[in-house]
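> here you go, sequence then predicted model.
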Amino acid sequence: MFSKLKNYQKGFTLMEALIAIAILVIAITGATTLASQSLRTASYFKQQTVAFYLASEALEYIRNSRDTHLLAGNEWDNWKTSAMSLCYNGNDCGVDAIFEYTDGNAFIDDCSNSNLLYDSNNLYNYQSGSATAFERCVYIRPIDSYEVEVEVKVEWSGLFGNKVVRIKEHFFDWQ
């Protein structure tokens, strides 16, 4: 009487397969893009952290030079005009913190080509090592006879373009 029809639709149609592949490609592309952006952002924050620490290092170095100079019985004006003369009153200078501040090699007189180097001892300096993207400049501006403003600027070129970290602090003649 009635004949049974056989069902030959055991697999997916071409349209179903294409839609499944498209969904899979979108999911994989989204996850890969998210992972890539996360790595780039992590790299940027690492560079920003290094730049902040380099700026802090220079600021602490100059604070130490002031304190050491004044504790040795020297005058405030002498510190401004001799020890910090390269950085003073609108001039820019670099600070190589691996040297004692009394060493003439501790300061470089121009920041136009002052990229920091990274040496085998994991120290940033201007003497030896592999080149880095970081450039550090120090500016010391007089406010009045008992106060100076110290600004440290660290610039670098990274994945998101040119970036800058600036730290300012006021130092006083505390003696």
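Alright, I've got the coordinates. Numbers count the residues shown, from 1 in each chain.

> could you use CA atoms for every contact and neighbour count after this?
Noted.

> how about His170, secondary structure?
Three-state call for His170 (DSSP: H, G, I helix; E, B strand; the rest coil): strand.

> ok, Cys137 next?
strand.

> how near is it to Trp76?
22 Å (CA to CA, to the nearest Å).

> neighbour count for the two, which is higher?
Cys137 (25 against 19; other CA atoms under 10 Å).

> so that one touches Asn91, yeah?
No: between Cys137 and Asn91 there is no contact under CA atoms under 8 Å: 9.7 Å.

> quick one: contacts for Ile119?
Careful, residue 119 is Asp and not Ile. 125, 128-130 (CA atoms under 8 Å, 6 or more residues apart in numbering).

> do Ser128 as well
Ser128 makes contacts with 117-119, as judged by CA under 8 Å, 6+ apart.

> would you tell me which one of the residues you listed comes nearest to Ile26?
Relative to Ile26, the closest of those is Tyr118; by CA to CA it sits at 41.7 Å.

> adding another structure so you can compare the two:
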Amino acid sequence: MYHSRKNSTGGITLIETVVSIALLSFAVAGPMTLAAHSIKASSAAKNELIATHLAEEGLEVVRNLRDNSSAEDNGDRDGPIDGFVWVKAILGNCKWEPGCAIDITQHVPNGTSNVWSLNAPGRYNAVIPCPGSCADESVVYFNPDTGLYRQSENILGSPWVRTQFTRTIFMTGTDDPNAPERQAHVTAVVTYPGYGGIRRTIRVTQDIYNWFPYLP
């Protein structure tokens, strides 16, 4: 007579297999998701740092232009001609709204040094006024060969690469919105891609002063 024998070796059932795969997937997916979030966060932090530097750079150029205008112009010190020669040219180009852009590569050779100017001929003007809007002028370009960022009144080709950063400078008088004799308010607005590609905005402001005002 044939007697069947029970298999004493237990096998893995289909349900156990599915559960094991699911647990393994969760174990792998967790670190991978965390790594992906870390990469996005790192990229967003890098973009925020670049945006902050771009804003500070724009304000630095405006301060430098103020310094040059104050040091070279005697109009306000000799007499009350119009009272705001020290900032007149900058305000005329960067008045709120629509503002202006700054091309840091446009500076005037001055002996052994270079200076930014508003009154230089042709290509040496550092300030780019925005005609109605700053959609094109506010775009920031990047040169991967030099690591330099800049803006331009014209669309740039290779080696310059169009970035997702924009920068606009706004200025208004403090003691007088249109003809400040003592103080002006400057704001640099930079937009950049934040976490997940969401557009973010950084605003950095400062006040600049007339160092050599006319004192009757």
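Good, I have the coordinates. Because the structure is a prediction, the values reported are computed rather than measured.

> ignoring the adjacent residues along the chain, who's closest to Asp207 of the second structure?
Once flanking residues are discounted, Asp207 of the second structure sits nearest to His185: 4.6 Å by CA to CA, 6 or more residues apart in numbering.

> after the helix of greatest length in the first structure, next one along is what?
When the first structure is parsed with DSSP state H, its longest helix is helix 14-71. Per DSSP states H and E, the first helix or strand lying C-terminal to helix 14-71 of the first structure is helix 76-78.

> what's downstream of that next one, the next helix or strand?
strand 92-95.

> with the second structure overlaid, report how far that following strand is off on average.
The superposed strand 92-95 of the first structure is, by mean CA distance after the TM-score superposition for the first structure, a mean 0.4 Å from where its aligned residues fall in the second structure.

> so how far is that strand off the chain centroid?
Using CA atoms, centre = their mean, to the nearest Å, the mean C-alpha position of strand 92-95 of the first structure is found 16 Å from that of the whole chain.

> onto which residues of the second structure does it map?
Using TM-score structural alignment, strand 92-95 of the first structure corresponds to residues 99-102 of the second structure.

> contact partners of the matching stretch?
The contact list for stretch 99-102 of the second structure (CA under 8 Å, 6+ apart) reads 58, 61, 93-94, 126-130, 134, 137-138, 150-152, 167-171.

> how about a cut-off of 6 Å?
For stretch 99-102 of the second structure, the surrounding residues in contact (CA atoms under 6 Å, 6 or more residues apart in numbering) are 94, 126-130, 138, 168-170.

> determine which two of these are furthest apart.
Using CA to CA, those span at most 14.9 Å, a distance reached by Ala126 and Phe170.

> picking that back up, let me have the contacts of stretch 99-102 of the second structure in a markdown table, extended by distance to Thr205 of the second structure.
Shown next, in a markdown table, are these (distance: CA to CA, whole Å):
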| residue | distance to Thr205 of the second structure |
| --- | --- |
| Cys94 | 14 |
| Ala126 | 20 |
| Val127 | 18 |
| Ile128 | 19 |
| Pro129 | 19 |
| Cys130 | 19 |
| Ser138 | 17 |
| Thr168 | 12 |
| Ile169 | 10 |
| Phe170 | 9 |
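
> ranking the residues you listed by neighbours, who comes first?
Among those, the one with the most neighbours (other CA under 10 Å) is Ile169, at 32 neighbours.
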